[in-house]
Structures are given as C-alpha cells and as structure tokens.
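1. Sequence and computational prediction follow.
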Amino acid sequence: MKNRKVLIVEYKTDSTGNLDGELKALRYNVKKTSFKLEELGDVAKEYAPHIMIVDMSVHADKNIIAKASKAQFELSIPVIYFTEAINSRTLYQTMKTDHYGYIYTPYDESTLQTTIELALHKHKNDVSVRESEFKYKELFNHMTSGVAIYELQDFGSRYALVDINTVAEQLIGRTRDDLLSKPLTMVFLNAVQYGILDTVKRVQTTYKPETMKAHYYEDENFNGWFNNHIYKLPTGEIVHIFHEITEQLEAEKELKAKQKELELLNVELAKTVVEETDKRRKNEQVLFEQSRFLAMGQMISAIEHQWRQPLSALGINIEDLEDAYITGDLDSDYIHDLTKDSMVLIKTISKTMEDLNSFFRTSQTEEIFSIPEMLSEVYGLILSRLFNSDISFHIVYTKDDSTTEAHDKEVLNFIKKIRDFQAEGVPAEFKQVIINILNNAIDAILEKKSSSTEHIQGHISLEIDKRENDINIYIRDNGIGITHDAIGKIFEPYYTTKESGSGIGLYMSKTIIEQNMKGKLNSSPLPNGAIFTINLPLTPKKN
C-alpha cells in the first residue's frame, strides 16, 4: 500500500469522517478535496492518484458523478463511491458510470483495504484488456488481407457476420455498419455458387482449416481472384481470410508471356551470336593471314640483307677459283679450303631458310613450347636488320632475384642457356607477336634517326622476368615513342601511325596473347621511347 495515492472527494468538509486517517494508518498517501471545487479534474491531474473515493453520503450529484467519471477516463484510475446508505436515485446515477464498488459505513479496516485493493486489481485487469483489444483492432484493421468473422446463430440456422476489418470493407465495397449481423450469404452474395458456404460448414464440423487457392469469385458488388483461408476459433467463431491476387495473377501471366518472348529472343540472339562469332573468326583469320604476309615481307627484306654478305663471299670464291686455275695455284689444299669456306657460307644461308620456314609454318595446333627457343628463332631472323640499322640489342633475364644479361652477338648463346620455362599456344603465333613488336621498335628508331640531324644510336632491350606461375616480357626501345592520343588506340584494328602501315599487326598481337594464350599485352610511353609488356601464364613441365 505504501506510495499508493488516494484522492478523497467530499460532499462537505469531513463528511467522510476519519476515512483519511484510517487510510493513512493502512499506509496509503491521502489527499482530500471538496467536489464543490470547480476544477476537480485539474486537482486530480496534479495529484495523480491511483484511486479516487467519491462521497455520496447525502445524495447523488450529477455534476460530481460526471466530473468523477471524466477524471476516471482521462487519468485511467478507478472510482469508488462512499455512502452511509445508498438510495435508488444514487444507485441509478452511479450505475451509469464504470465505477469499481462502494464503501458503506460503518466499515472495518479489513473491508476498507479489501475494497480498495480489489478495485485497483480489477482496474489493472480492465486496462490490460482494453490494451489487448486496442492491439487486436489495430492488427485486425491493418492486415493486408480481408478478414470476416462469422458466428453460428439462430440455433445453427445461419452464419452471421460479427466482425470485419477495413480491407474486407474495401474489397467487398460495403461498410462495416452495413454488414454487421448480416448472414454470410448477404456478405458474399454468391457464397453458395462459389463454394464458400460449403467450406465454412465443413470447417464448422471438422475443425480442420481449409484453403481455397486462386479461387475466382464474382457478385454484383465485387469480383476477382482470391486466396481464401477458413478456420475455426476455439470460441466457435469462423474466421474467413481472403486476399485478392488478381493483379498478381495478371502480373504472373504477363511475366510468363515476357519470359516466352525472352526465350524466343534468346534463341534468335544465340543464332546471331553464332553467326557473328563465325563471321568474326573468319575476319580475324583474314587479318591474321594479312599480318603474316606483312611480317613475311619484313622478314624477306631482312633476309635480303642477311644473305647479301654470304652470297657476295660465294661470288668472290667462284671468281678466285678461276684465277687460281689460270695462275696454276689450284691444288688440293686450295680446293679443300675453298670448299670448307663455301660450305660455311651455304650453311648460313640454309639456316636462315630453315628459320624462315619455321616462322611461317601454317600449323594452328596449340602445343606446349619453349619461350626461349621461340625468342632465339626470332632474334636469328631480325639480327641482320638490327645490324644494318645500327641498332644494339640487349637481353636481361631475372629469376629468383638473380639477374643475368647479354648484348648483341652474345644473345643467341645466352638464350640457349635459359630454356627452362614454357607456355601453351601456337608457336608460330607467339613468334609473330614478338616479331611484330620488334619490327615496330626498329621502325620507330629508324623514323627517329631520319628526323634527326644528329647521330642516334638505336637500342632495343628485351627483359624477361620469370616468376613462379607466370612470366613478364618487357620490350623497350628508344624510338619516337607513343603519343598519349595514340596509346589507347594502337591495339585497334586498322589504326596506324605509319604512312605505309596496315594497322593490323598490333591488333592481331593483342588478340593472340589475350584471347588465344590467356595473357596480357599492354604498352606505355617512355620519356625516350616506348615499352611493350607481355604477361603469360607458364605451363609446368611434365616430369
């Protein structure tokens, strides 16, 4: 009882006797006021009692009953009436309020305390019930499905509507007031024809919930497709939940139609992709062959220089043979030396022919090949062009943080010593990529030389950085370089900065490295030249 506040409202001063003293003895906090006071509600709000005792000792006062009832509602507190002997008029007036009992005089301490505590307990339960009802109504009326609740009435002859939520009103097109107490067949006018009434009767009998999925319903008030769920409450009422799915079904129908269209479109698209892919492959094959022919022209030009020296030496040997015959110097030693020297020259020419034949081998079969071996063959083919163009060549090999290098004539022997890594692809294609890049580097250096009045020493370096699973090949030159405008275009087909260029060499090189060999080919300008970077996955050697 401690800390519980009691507000006593007296008809006149001390009309309740020692009620306040007895309540204080029971450890209640007590305040007394007169109901002649105009602002009873304000006093009650300020004091905030847990319970209010209103004096009805003489007669019932409509005003005080009204004020007490208002305070009870606004402050949510219970009201008990105090009286010596209640008369019919007082009883009638107080019964119209939601009061929580009477305190009759004389009374004892036990009765007084019991009356107050029962009132407080009952009021607490009433508040809890009201809150539950409020939550139920809020939940009920905010459901996205329509809900109708029926009760079996008139000795089981009809199902009457006892509650309906807001969504159900909207779906049916009628108000709650219009529908309450109406039989099921007046809520759903065609409940019999569409099987709703029979389903309700079965659920009433079996207690087993039933669901009517994608069920069409129509009457003069509304129509549409609904999912229906009907079940029976423990208290006997039948709950009918119906959710409109007309838009959902229409959307699903439209979606299926779109999916069908998409399937047909995908078939046509797949056909187009196959045709375009085939067309692209044919175009790329044409470009590849054009690139090979261009490279062949460059190689033949290089071989022209490479063969000139041994052919010239062979011519001198033949002329010297005639002179030796005339002068009588033609003996066995002379013949032996001449033959030996001539065979060396012939083997040099033959080796060049073999390298050329290997480079332009037409096989397109993928295989595992040695990268250093391919680099060696390419270097053998361009060596003469490098020499005739006054361009030095430098190779660097890095493995496990260890670096070795070689220059010019030492390069071929150096490459033979590092044949310990391999890749997968078409060897001729890989060689074509390297020769394309090296020929472009030579052309860039020659263009720079021709545009300068000073002597420029051309230089090309090929750096190999071997790692555990892949390899980077860097080809640098000190030629005219690449402009920032051109850097994003040089790998596009038919783009060229040369007057006589075709614009397919670098395009095919990138296609070979990235599509065929699953690597990367990029280029960047340098302060004095350009750099091309090839990254390739390595193929492990078989044990």
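-> Arrived safely, thanks for sending.
2. rest of the way, CA atoms for contacts and neighbours
-> OK.
3. and residue 319, how many neighbours does it have?
-> When neighbours are defined as other C-alpha atoms under 10 Å, residue 319 has 11 of them.
4. Now for it: which residues touch it?
-> By C-alpha atoms under 8 Å, 6 or more residues apart in numbering, residue 319 lies in contact with nothing.
5. could you say which helix or strand contains it?
-> Using DSSP states H and E, residue 319 falls within helix 246-327.
6. Work out the gap between that helix and the centre of the chain.
-> Offset of helix 246-327 from its chain centre (C-alpha atoms, centre = their mean, to the nearest Å): 38 Å.
7. Stretch 480-494 too?
-> Distance, centroid of stretch 480-494 to centroid of chain: 36 Å (C-alpha atoms, centre = their mean).
8. Stretch 445-458 now?
-> Remark: stretch 445-458 is offset 55 Å from the chain centroid, using C-alpha atoms, centre = their mean.
9. What separation do you get for residue 246 and residue 457?
-> To residue 457, residue 246 is 83 Å away according to C-alpha to C-alpha, to the nearest Å.
10. More neighbours: the two, which one.
-> More crowded of residue 246 and residue 457, by other C-alpha under 10 Å: residue 246, with 16 against 13.
11. Excluding chain neighbours, what is closest to the more buried one?
-> Distances taken as C-alpha to C-alpha, 6 or more residues apart in numbering put residue 225 closest to residue 246, at 4.9 Å, once the chain neighbours are dropped.
12. Same check on residue 412?
-> Using C-alpha to C-alpha, 6+ apart and skipping residues adjacent in sequence, the residue nearest residue 412 is residue 376, 6.0 Å away.
13. ok, now residue 24?
-> Spatially, and ignoring its direct neighbours in sequence, residue 24 is nearest to residue 30 (6.6 Å; C-alpha to C-alpha, 6+ apart).
14. same for the helix or strand harbouring that neighbour, what does it pack against?
-> For residue 30, the host element (DSSP H and E) is strand 29-34. Contact partners of strand 29-34 among helices and strands, from 3 or more C-alpha pairs under 8 Å, 6 or more residues apart in numbering; DSSP states H and E: strand 5-10, helix 19-25.
15. Structure two is appended below for comparative analysis:
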Amino acid sequence: MSKARILIVEDEWIIATNLSSTLEDLGYEVTSVVLSGEDAIKHAEAERPTLVLMDITLRGQMDGVAAADAIKELYDIPVVYLTSNTDEATFERVKDSESFGYIIKPFEKMELKYAIEMAVYKHKMENVVKEKTRQLEELNKNLEIRVKEEIEKGLQKEHLLIHQSKLVSMGEMMVAISHQWRQPLNVIGLLVQDLEEAFEFGEISKKYVTEMTRDSMAQLNLMSKTITDFRDFFKPSGEKSHFSVKAAIQECISLIKLQYENNQIYIDFVAQNVNVGARALSDSPRISEITIFSYPEEYKQVLLNLIINARDAIREKRRRDFFSMGYRGEISISLTDQRDSVVVEVKDNGPGISAGVIDRVFEPYFTTKEDGIGIGLYMSKIIIENHMGGKLYVASSESGAKFTVEIMK
C-alpha cells in the first residue's frame, strides 16, 4: 500500500513521542502530534491525513470520541482509537462512533501496523462502495429519465399513428359521402332540368312549385344528414363515456352501406344476447341497451378499420378469381351480449389469411395490400388492448377471416 500520512492525537507527550517514532520506523509519515480534540480537528482540516490515531481521554472539553465523530463527519478521515480504558461504556461509545479500529495500550509494533493497514484499506473500500453506489444511483436516475423519454416518444408516436389512421378512415368516409351524394345530386339535377322545360311549356303552377320544393328539400336534407353523420362519427371524445355498441355499429354501417352495395358488397348485422339464452334480432330493444364505458370515437374507428379490411379482402378474392361467377361479397357483423363482456365479430367471405401471415397482421407497417400502409389493424389493436383494456384477435379459414373485438363490462 502507499505511504500513509498519520495524525497523532495523544495528550501524554512521552507516549506520543514513542508512537511517532514507531510509526516512522514502520514507514509512515507523521503529519503532526496534537494534545486535544479541538487541535485534532484543526490539523485534520489543514493537513488532511490518511488516518488519525486518537486517544480517547484528552485535555480540553472535547474527548477523543467527540473529536473522531467531528473529523469523520467533516473530512471523511478514518480514525483508530488508542486507549487504556477498556470499560464497557467506553467501548459502546467507540462502537457507536463507527471507528476503523480500537487498540488497547500497551500494544505491539506489528499490532499497530496491522490496525493501521486494515483501517486504511477498510476506508478505501468504503469509498469505493460509496462511489459505486453514487454511480449506480446516477445510472438509475439517468435510466429513469431515459425510460420516461422513451415512453413519451412512444406515446407521441402512438398518437401520431392514431391520427394517421384516423386520416385514412376520413379518406374512406369522404369516398363514401361522394357515393351517397351522387344519387341526390342526380335527382336535384333532373328537377332543375324539368323546371326549365316546365317554364317553356307554361306548366309552372302553385302545385308544381310546392312539389318541386318538397322533392328538392328532401334530397338536400339527405345530403345534410350525411354531413351530420360524418361530423358525429369523427367528433373528438377525449374522455370515457357510456355509449351504445349497437348504435356505434349502425353508425359505421350507415356511412358506408350505399357505397359498398354499389360495389356488390353487402353488410349483414345480427345481435344476440346469450344471457337470456335466445337469439335476438338487431332491432331488439334488449340489444339496444348494451352499453360500455370507454372511448366511443376510437371504438367506432376500430369497427370501421375492420369493415374496411373485410372489404379489401373481398376485393382481393375478386381479383384472384376474376373469372368466377356468382360470387357475392358479404360482410357479417355480430354483436353478442355476454355475461362479463360485449363481443363484436366482423367476418368476410374473402380468401382468408394464410398461415404465414396471420401472426403478423397486427404488426405496424405490415401489409399485403399494394396500396396499403399497414397501420389500420396495428392501431386497432393498440386502441382496443392498450386504451380500452379489451382484446382484439383474428381467426381464418377457407371461407374467410374473422376479427373479434371483446370489451369487458
């Protein structure tokens, strides 16, 4: 070990002188010899020795134990006691002071050497442990910060993906609106053309104007309702609320039904209540009472994603079986009121999902569609399982795919 610098605190001068000589013979450097606890503190501050050899009984108002406590607290310098007092009370005080050694006078030269070496080594190891503890605490603190930052990044990414998924859904809805508006716009166009012809032939009468106004307003109200449905479908709902599951499904269907039927894709909605042991139609009053406490907007977004996915599966089957005849695209939606949960299943009669793909359908940015971006099903699973505490899973067969949404009551 390196040469230790030692401060001697001993009020008997002859003993102090002999102790100083012994230490020098052992290869140590004696920084000072002081007689009181007050002087020991002053010299410890000025000289910063490696170790202090401290007599317990000293001159002045401060004894060795009090001086050792102060030196340890202020300067973190280890103290080894030298004393002829071996009574129990003195030993208990020394033990409570967390000293690094206790040598009873008179002592042997090598006994002193071993006590000093052990005290210096023990203090060194304590400092190593303190530093490692400090580094570990700093690492834990930094780790907590990093974890918090990564969680924040993950939440930001998740919100961004939800927003992106919603934009995709809004795009689908805009296409649906264009289909739903085409028919009333055609009717209004025909009425305007008829108005011009009626004027030329003098057929405009009070009855004619009344009927034209009625028919035109009917078409305009239909278009206005479409806009209202679209607005309500994407109305922000930042807080949980009780909402009807049946109504949520019907809202999704009403927005896209006409567009899908124009493309020979038909949606069938059936509801049942297993609690009463009998099948119920979708217009059953009991089924209309099924509510859950969650996020209605996000729930409808998931349903819409699943319906769109079913539509795309049907389109894919038509593309593969281009020459097949009599194929009717069908999407079946079932609502089941179970004892502890509300279950919605969305089935299609598309080609199904292959075994090599089915385990990846919920992965972000994974898609088998040529124009897909692969976030619809991923975000649907995040919404149902992370935000709503439910389950979303998929099954497949030769007759098509089935996605199941389960929300606990």
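-> Okay, I see it. None of these values were measured; they are calculated from a predicted model.
16. Could you look up the SS state of the residue nearest to residue 412 of structure 1?
-> The three-state assignment at residue 376 of structure 1 reads helix, by DSSP: H, G, I helix; E, B strand; the rest coil.
17. Could you report the neighbour count for the aligned partner of it in structure 2?
-> Under the alignment defined by TM-score structural alignment, residue 376 of structure 1 is paired with residue 250 of structure 2. Residues lying near residue 250 of structure 2 (other C-alpha under 10 Å) number 15.
18. quick one on the thing from earlier: what separation do you get for the residue nearest to residue 412 of structure 1 and residue 362 of structure 1?
-> 19 Å.
19. for residue 376 of structure 2, what are its contacts?
-> Counting by C-alpha under 8 Å, 6+ apart, residue 376 of structure 2 makes contact with 165, 305.
20. Looking at structure 1, name the residue matched to it.
-> With TM-score structural alignment as the criterion, residue 376 of structure 2 lines up with residue 505 in structure 1.
21. Relative to residue 513 of structure 1, how far out is that match?
-> Going from residue 505 of structure 1 to residue 513 of structure 1 by C-alpha to C-alpha gives 12 Å.
22. Residue 306 of structure 2: what's it in contact with?
-> Here residue 306 of structure 2 is in contact with 346, 377, 403 (C-alpha under 8 Å, 6+ apart).
23. Same list (those residues) but as CSV, adding secondary structure and neighbour count.
-> Below are the contacts of residue 306 of structure 2 laid out as CSV (DSSP: H, G, I helix; E, B strand; the rest coil; neighbours: other C-alpha atoms under 10 Å):
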residue, secondary structure, neighbour count
346, strand, 23
377, helix, 22
403, strand, 20
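24. what do we get in structure 1 for residue 351 of structure 2?
-> Aligned partner of residue 351 of structure 2 by TM-score structural alignment: residue 480.
25. three-state assignment of that match?
-> Following three-state DSSP, we place residue 480 of structure 1 in the coil state.
26. go on, residue 420 of structure 1?
-> At residue 420 of structure 1 the chain is in coil, as set by three-state DSSP.
27. Residue 399 of structure 1 versus that one, what's the distance?
-> Taking C-alpha to C-alpha, one finds residue 420 of structure 1 at 11 Å from residue 399 of structure 1.
28. Repeat that for residue 376 of structure 1.
-> Remark: distance between residue 376 of structure 1 and residue 399 of structure 1 (C-alpha to C-alpha) = 19 Å.
29. Tell me who's in contact with the residue nearest to residue 412 of structure 1.
-> By C-alpha under 8 Å, 6+ apart, the contact set of residue 376 of structure 1 is 412, 415, 416.
30. Please, which helix or strand holds residue 112 of structure 2?
-> helix 109-200.
31. nope, residue 202 of structure 1 is what I was after
-> Using DSSP H and E, residue 202 of structure 1 sits within helix 196-206.
32. What of residue 406 of structure 1?
-> With DSSP H and E as criterion, residue 406 of structure 1 is part of strand 402-407.
33. List the buried residues in that strand.
-> 405, 406 (16 or more other C-alpha atoms under 10 Å).
34. quick one: what's aligned to residue 490 of structure 1 in structure 2?
-> Aligned partner of residue 490 of structure 1 by TM-score structural alignment: residue 361.
35. Just to check, its match is in contact with residue 377?
-> Yes. Using C-alpha atoms under 8 Å, residue 361 of structure 2 is in contact with residue 377, at 6.9 Å.
36. Count the neighbours of the aligned residue in structure 2 for residue 294 of structure 1 for me.
-> Aligned counterpart of residue 294 of structure 1 in structure 2: residue 168 (TM-score structural alignment). Per other C-alpha under 10 Å, the neighbour tally for residue 168 of structure 2 reads 16.
37. how much space between residue 168 of structure 2 and residue 301 of structure 2?
-> Using C-alpha to C-alpha, residue 168 of structure 2 is found at 10 Å from residue 301 of structure 2.
38. before we move on, what about residue 115 of structure 2?
-> Per C-alpha to C-alpha, residue 115 of structure 2 is found 76 Å from residue 301 of structure 2.
39. The stretch 251-400 of structure 2: strands as residue ranges?
-> Per DSSP state E, counting those that start in this stretch, the stretch 251-400 of structure 2 carries strands over the ranges 265-273, 278-279, 291-294, 329-337, 341-348, 391-397, 400-408.
40. Kindly present these as JSON lines, with separate columns for distance to residue 102 of structure 2.
-> Listed next are these as JSON lines, based on distance: least, C-alpha to C-alpha, whole Å:
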{"stretch": "strand 265-273", "distance to residue 102 of structure 2": "83"}
{"stretch": "strand 278-279", "distance to residue 102 of structure 2": "87"}
{"stretch": "strand 291-294", "distance to residue 102 of structure 2": "69"}
{"stretch": "strand 329-337", "distance to residue 102 of structure 2": "78"}
{"stretch": "strand 341-348", "distance to residue 102 of structure 2": "72"}
{"stretch": "strand 391-397", "distance to residue 102 of structure 2": "67"}
{"stretch": "strand 400-408", "distance to residue 102 of structure 2": "68"}
